[in-house]
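A.B. asks: predicted model follows, preceded by the sequence.
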Amino acid sequence: MITAIVRYRLPAHIDRAACRDHFETIAPGFQSVQGLLSKHFIWSERGVAGGVYQWASLADAEAFYSGPWRDGIIQRYGTAPEIEFFTVFAKTDNEAGTVTVIEPAPAGATSVAD
């Protein structure tokens, strides 16, 4: 599993309400994206917006970000997004009451806490 954090600076005319409204409009379209497990649409008072994406694989993420999505971000906001990828080792889901180990440690490995 891969987490991607995507950030881009919004033009001054796009405030919190406009960003929220746009995200609400486009959110359903992400349900059909190949390999996308979830997306959190994010905004900050510093005028930065983006998303925190959970992907099944790095290949799925890279394919999505290199396609029309990237061109749309540049066209809409006038800047290329910053994208940082992270490998997910484990996930705690308090809503579901689950802990999932995505990439277990090899047998016999010791942790930092040992």
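C.D. replies: Cool, got the structure.

A.B. asks: from here on, contacts and neighbour counts on C-alpha atoms
C.D. replies: Fine.

A.B. asks: contacting residues around residue 79?
C.D. replies: Applying C-alpha atoms under 8 Å, 6 or more residues apart in numbering to residue 79 gives the contacts 8-9, 73.

A.B. asks: again, 7 Å this time
C.D. replies: If a contact means C-alpha atoms under 7 Å, 6 or more residues apart in numbering, then residue 79 has residue 8 as its contacts.

A.B. asks: tell me if it really is in a strand.
C.D. replies: No - applying DSSP: H, G, I helix; E, B strand; the rest coil, one finds residue 79 to be coil, outside a strand.

A.B. asks: and it, how far is that from residue 101?
C.D. replies: 36 Å (C-alpha to C-alpha, to the nearest Å).

A.B. asks: comparison target, given below:
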Amino acid sequence: MIGVLVTFTQAEKFDRATLTKIADELRGPFEGMPGLRFKSFMLDEDSGQARNFYVWDDEEKGRSFFTEEIVDMVTGIYGAPPEVEFFEIVGHVDNSGA
């Protein structure tokens, strides 16, 4: 599995209402997306950054999603270019079924 952390930083801090609206509007295409296990839309209230976290089945699927076209699209949506970081997931705890 691979984790991807995408961070958006703009001059003015992101607020909860703006990011909730973005998450609601963008949720649909990710539901049932092959290879994507999880996607979280997040707000770092201290820094005012928008962050998205993805968990992909494998590295190839995770890296291939972030095309130039996707980066351009999300830059327009968030008003700032993303910083994309990839991480190998070496362990995972899932309590959602408990």
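C.D. replies: Yes, it's here. Values in this document were obtained by computation on a predicted structure and should not be read as measured data.

A.B. asks: mind checking the TM-score on these two?
C.D. replies: The TM-score (TM-score structural alignment, normalised by the length of structure 2) is 0.82; 97 aligned residues with a C-alpha RMSD of 2.0 Å.

A.B. asks: which residue ranges of structure 2 form helices?
C.D. replies: Counting by DSSP state H, one finds helices in structure 2 at the ranges 16-30, 59-65, 68-78.

A.B. asks: need those in JSON lines with mean neighbour count and distance to residue 47 of structure 2, can you?
C.D. replies: Below are the helices of structure 2 laid out as JSON lines (neighbours: other C-alpha atoms under 10 Å; distance: least, C-alpha to C-alpha, whole Å):
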{"stretch": "helix 16-30", "mean neighbour count": "12", "distance to residue 47 of structure 2": "13"}
{"stretch": "helix 59-65", "mean neighbour count": "14", "distance to residue 47 of structure 2": "26"}
{"stretch": "helix 68-78", "mean neighbour count": "13", "distance to residue 47 of structure 2": "15"}
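
A.B. asks: residue closest to the middle of structure 2?
C.D. replies: Structure 2 has residue 52 as the residue nearest its centroid, 2.5 Å off, counting by C-alpha atoms, centre = their mean.

A.B. asks: correct me, but that one touches residue 41?
C.D. replies: Yes - counting by C-alpha atoms under 7 Å, residue 41 is a contact partner of residue 52 of structure 2 at 4.7 Å.

A.B. asks: between these two, which contacts overlap?
C.D. replies: Contact criterion C-alpha under 7 Å, 6+ apart; residues shared by residue 52 of structure 2 and residue 41: none found.

A.B. asks: which residue lines up with residue 76 of structure 2 in structure 1?
C.D. replies: In structure 1, residue 76 of structure 2 lines up with residue 75, judged by TM-score structural alignment.

A.B. asks: quick one: contacts for the nearest residue to residue 85 of structure 1 once chain neighbours are set aside?
C.D. replies: Nearest non-adjacent residue to residue 85 of structure 1, counting by C-alpha to C-alpha, 6 or more residues apart in numbering: residue 4, 4.5 Å away. Neighbour list for residue 4 of structure 1: 52-54, 83-86 [criterion: C-alpha under 7 Å, 6+ apart].

A.B. asks: before we move on, what about residue 6 of structure 2?
C.D. replies: By C-alpha under 7 Å, 6+ apart, the contact list for residue 6 of structure 2 reads 51-53, 82-85.

A.B. asks: just the buried ones from these, in ChimeraX syntax?
C.D. replies: Those of those that count as buried under 16 or more other C-alpha atoms under 10 Å are selected in ChimeraX with:
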select :51,52,53,82,84
